[in-house]
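Trainee: Sharing a sequence plus its predicted fold:
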Amino acid sequence: MNLIIKSATIIDAASEHHLATKDILIENGVITQIATSIENSNNYDTISQENLHVSQGWFDSSVSLGEPGFEERETIENGLKTAAKSGFTAIAVNPNANPIADTKADIAFLKTQAFGNAVNLYPIGALTNESKSVDLAELFDMKNAGAIAFGDYQQAIKNPNLLKIALLYADNFDGLVLSFPQENKIVGKGIVNEGPNSTRLGLKGIPSLAEELHIVRDLFLLEYTKGKLHIPTISTAKSVQLVREAKAKGLNVSCAVAIHNLIMTDDELETFDTQYKVLPPLRTENDRKALIEGLQDGTIDMVTSDHNPIDIEHKKVEFDNAMYGTIGLESAFGALQTIFDTETSIQLMTSGKERFGIETATIAVGQQANLSLFNPEGTYTFTKEHIHSSSQNSAFLGKELKGTVYGIIHNQQKVVS
């Protein structure tokens, strides 16, 4: 792949060209020149877009796809195409397909299906067999097959001894253990945040305590084992404080927050729209502000779209019966831009790579081209026309977002609109 990117503002704090507007020459997938103006003497393809900006390729630490087993929700092929059009060059894929990805064969299948794509797919293997929280899965075998971490998507590890063993065992090969923070006995039949809105609307509540108590337990286990823990999504102010204190003690813990928890609160439930039924649930304004502060001071390490396609048969039903989840790849950048400046937004969308052991590629001569292309300016209303996913379950429909994604350049391929 040979091409020239014209007049692009580079957003990459690790690059000597950070915030400069340059032409970028890419030959055979490698950046060979960065200059104020590059002559196209070889008649290469050119990319020229309005207010074009480029950054290191974006990474999402929690993406669900349907295949295998739930292809009506999303296929790997279309999911990767959606990620590319949304500006992501790498995604970590959760194991919640059918069958659950809990063996090296399952991991190999995902890697094979994604081979040769512009977007890198990094599988997360299930921590326990069938994500049933009874027996540990084949962690080391899955690691060798390409799994970058281990966790049961939106399923709490009920047995604390099982998590203790997992942290000790995974530490032998620098494995990253994910633990979804939810104490199910406190959740009971709850489906939304417990508070004035749940009471007024007659919806059973999930107390913040259910998340926080589980995090306290996991952090005690982490301190005991000296392992390596990642909390995939946190949603409460107290959770932010707990992680902040754990990091101050030197524990090897990281965490992420779903972008919709940064933008919306449980006030959205007024319409009983099941698009807002997510897990962890939308919380209060106080929680939302605390999550933003947690990102700003480094307590929260990264953001995720927590992209989870759900077919209409399981989403457009009574609120109690609807499945949890919203798609989020398409809206991730535009939503972040409504609360952070562009440099911060890009930093948050690339910062998770190191924790998951994924190589980064600085925008510099000699580096492989791993680029996201976008325009950070301009607002628009997010509609179904902006959705590339097979499923349409977006909590961001009707929301005003900021900025346009043009696409990516990665793996010697160009996906640019």
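Mentor: Thanks, I have the structure now. Numbers count the residues shown, from 1 in each chain.
Trainee: CA only for contacts and neighbour counts going forward, please
Mentor: Noted.
Trainee: Scan the chain for its longest helix.
Mentor: The single longest helix within the chain, with elements called by DSSP state H, is helix 208-225.
Trainee: to the chain's geometric centre, what's the distance from stretch 113-122?
Mentor: Centroid separation for stretch 113-122 versus its chain: 16 Å, with Cα atoms, centre = their mean, to the nearest Å.
Trainee: buried set for it?
Mentor: Across stretch 113-122, burial judged by 16 or more other Cα atoms under 10 Å covers 114, 117-122.
Trainee: do the same with stretch 4-22
Mentor: Those buried within stretch 4-22 under the rule 16+ other Cα under 10 Å are 4-13, 15, 17, 19-22.
Trainee: one step back: so what touches the longest helix of the chain?
Mentor: 160, 163-164, 167-168, 179, 181-184, 186-187, 193-194, 228-229, 234, 236, 238-239, 242, 246, 251-252 (Cα atoms under 8 Å, 6 or more residues apart in numbering).
Trainee: what angle separates the helix or strand where Gly294 lies from helix 208-225?
Mentor: Per DSSP states H and E: Gly294 is located in helix 285-296. Angle of helix 285-296 versus helix 208-225, following axes from the mean of the first three to the mean of the last three Cα atoms, to 10 degrees, is 30 degrees.
Trainee: now helix 285-296: how far from the chain's centre is it?
Mentor: 18 Å.
Trainee: same deal with stretch 176-194?
Mentor: 19 Å.
Trainee: Would you mark the buried spots in that stretch?
Mentor: Buried-residue list, stretch 176-194, by 16+ other Cα under 10 Å: 176-184, 186-187, 190-194.
Trainee: same check, this time on stretch 165-177
Mentor: 166-171, 175-177.
Trainee: name the helices or strands packed onto the helix or strand containing Ala246?
Mentor: Assigned by DSSP H and E, Ala246 falls within helix 237-248. Judged by 3 or more Cα pairs under 8 Å, 6 or more residues apart in numbering; DSSP states H and E, the packing partners of helix 237-248 are helix 208-225, strand 253-258, helix 285-296.
Trainee: any residues touching it, and which ones?
Mentor: Against helix 237-248 from outside (Cα under 8 Å, 6+ apart): 211-212, 215-216, 219, 234, 253-255, 286-288, 290-291, 294, 299-300.
Trainee: also this one, for the comparison:
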Amino acid sequence: MKLLIKSAILVDANSKHHLKKRDLLIENGKISRIAAQIKDDQIKQLKLDNLHISPGWFDPSVSFGEPGYEERETIANGLNVAAWSGFTTVGINTNTNPIPDTKSGIEYIKTKGSNHAVEVCPVGALTVQSEGVDLAELYDMQQEGALCFYDHKKPISNPNLLKIALQYAHDFDGLVQSFPLEAGLARKGVANEHVNATRLGLKGIPALSEEVQLSRDLQILEYTGGKLHIPTISTAGSVDLIKNAQAKGLQVSCSVSVNNLVMTDEVLEQFDTRYKLMPPLRTEKDRKALIKGLSTGVISGVTSDHNPIDVEHKQTEFDHAYFGSIGLESCFGALNRVLGTEETVKSLTGLKQAFGIPTVTLDEGQKADLTLFNPDSDWIFGRPDIRSGSYNAAMIGWPMKGRVYGVYCGKKLLLSQ
């Protein structure tokens, strides 16, 4: 298949074509030519309003439900949503039934997503059944194609277990994730422990619960060596802890949820369970610190933290509702409004290195792994914009800047309309 993309502004700081308007000729899944103008009426052409192109985006923390919770989302539809949202590679979380804690679990997810253009990278559970007791089959899962090892949103309460996991995974260059939450301090909290939660009578999750766990994990990493990723930090103190650890030379990376870059705990006023998130929405001080941590490179990148929840477990009393929000469809528009286009692209591709995903540039001879978007349109995110199987979207009603057209990946063009 040949495709000629016309008059696109290329957004790639690692390319000599950065911020220049160019035509791209794609042949057999590779960028064969980039020029100010390419004329060939015999080739299929793509022209889109204010088209911008960047290297394909990567999200390491996406939940689809399948297997076990197909009523929330299937892998097939979830991958379509990812493509329409600009993501060419996604890491699929372990909050399924059964939990992927063996090589057969990893094989199942890869097989289900094998016919799609978006690359599927299954996450393997760190412990058997994600119960935090015994290590799962880490090496076998790695050999089968597991992206990393993580008990989704479950903290590792046993410090010796984390120590052993890091030591073992270090032998085959495996990446361990540890969710930063000290359960004894968080207890049954449902929102950030601060003025707003107190005023509303909601049980609090203190910033201390994240920072104490993170500090412990970093000390263990310093002792063991290996690679550690901290998913979705949410406090100013966590940014400082990660920064200091990186200055020591530790192989630690971290991500931040788009929710914590855009919103604060002030939105809890109406007790809307769409805003019941983990990690919880924090203060404006924390939000600004996270943005600074992202801009300085302390935080490697952003995740949509996409997590579909069925109606029965979301539209209920705040205390009883499940944590989580879908986020793929709104991720770019919300982030672009806060960070600007260049920083947004950087943040949506920045986690590739931490997870060992090959990076591509917008240059001739490179694999065509592309995200297509218009960064300048202003709009309000609403329910009609949701393509996911669930509708628990925290961003409904929020102003967006920029829309995604789709992706070119896996030798296929997937457009949202």
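Mentor: Yep, that arrived. Everything numeric in this text was worked out from a predicted model, so none of it was measured.
Trainee: picking up where we left off before, now the helix holding Ala246 of structure 1 on structure 2. Mean distance?
Mentor: Helix 237-248 of structure 1, aligned to structure 2 and superposed, deviates on average by 0.7 Å (mean Cα distance after the TM-score superposition for structure 1).
Trainee: what comes up buried for that helix?
Mentor: 237-244, 246.
Trainee: Out of the contacts of helix 237-248 of structure 1, which end up buried?
Mentor: 211-212, 215-216, 219, 234, 253-255, 287-288, 290-291, 294, 299-300.
Trainee: Between the residues you listed, which sits nearest Leu262 of structure 1?
Mentor: Arg288 (5.4 Å; Cα to Cα).
Trainee: Helices along structure 2, start to end?
Mentor: Using DSSP H, helices in structure 2 cover 75-84, 103-112, 138-144, 159-170, 183-186, 195-200, 207-224, 236-247, 258-262, 284-295, 311-314, 328-339, 341-349, 352-355.
Trainee: out of the buried residues of stretch 4-22 of structure 1, what pair is the most spread apart?
Mentor: Ile4 and Ala13 (21.8 Å).
Trainee: Just give me how far stretch 192-199 of structure 2 sits from the chain centre.
Mentor: 27 Å.
Trainee: likewise stretch 258-269 of structure 2?
Mentor: Worked out by Cα atoms, centre = their mean, stretch 258-269 of structure 2 lies 17 Å from the chain centre.
Trainee: how about it, which residues of structure 1 does it hit?
Mentor: Using TM-score structural alignment, stretch 258-269 of structure 2 lines up with residues 259-270 of structure 1.
Trainee: what's the span of that stretch, first residue to last?
Mentor: Its first and final residues considered, stretch 259-270 of structure 1 spans 20 Å by Cα to Cα, to the nearest Å.
Trainee: Isn't Trp58 of structure 1 up against Ser86?
Mentor: No - in this structure Trp58 of structure 1 lies outside contact range of Ser86 using Cα atoms under 8 Å: 9.3 Å.
Trainee: returning to what we had before: mind giving me the packing neighbours of the helix holding Gly294 of structure 1?
Mentor: By 3+ Cα pairs under 8 Å, 6+ apart, helix 285-296 of structure 1 packs against helix 237-248, helix 259-263.
Trainee: rerun that using 10 Å as the cut-off
Mentor: helix 237-248, strand 253-258, helix 259-263, helix 342-350 (3 or more Cα pairs under 10 Å, 6 or more residues apart in numbering; DSSP states H and E).
Trainee: any chance of the ones you listed in TSV, with distance to Val278 of structure 1 too?
Mentor: Below are these laid out as TSV (distance: least, Cα to Cα, whole Å):
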stretch	distance to Val278 of structure 1
helix 237-248	18
strand 253-258	10
helix 259-263	9
helix 342-350	21
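Trainee: which residues touch Val62 of structure 2?
Mentor: 78-79, 82, 90-95, 122-123, 303-308, 326-328 (Cα atoms under 10 Å, 6 or more residues apart in numbering).
Trainee: hmm, 8 Å instead?
Mentor: So Val62 of structure 2 contacts 90-93, 304-307 (Cα under 8 Å, 6+ apart).
Trainee: With Glu343 of structure 2 instead?
Mentor: 295, 336.
Trainee: cool, Thr361 of structure 2 as well?
Mentor: Residues in contact with Thr361 of structure 2 (Cα under 8 Å, 6+ apart) are 12, 14-15, 55.
Trainee: Next, work out how far apart the aligned partner of it in structure 1 and Pro160 of structure 1 are.
Mentor: Counting by TM-score structural alignment, Thr361 of structure 2 lines up with Thr362 in structure 1. To Pro160 of structure 1, Thr362 of structure 1 is 40 Å away according to Cα to Cα.
Trainee: Then Asp267 of structure 1?
Mentor: On the measure of Cα to Cα, Asp267 of structure 1 and Pro160 of structure 1 end up 34 Å apart.
Trainee: about what we covered before: the helix holding Gly294 of structure 1 corresponds to what range in structure 2?
Mentor: Going by TM-score structural alignment, helix 285-296 of structure 1 sits over residues 284-295 in structure 2.
Trainee: List the contacts of the matching stretch.
Mentor: Contacts for stretch 284-295 of structure 2 (Cα under 8 Å, 6+ apart): 234-236, 239, 256, 260-264, 299-301, 343, 347.
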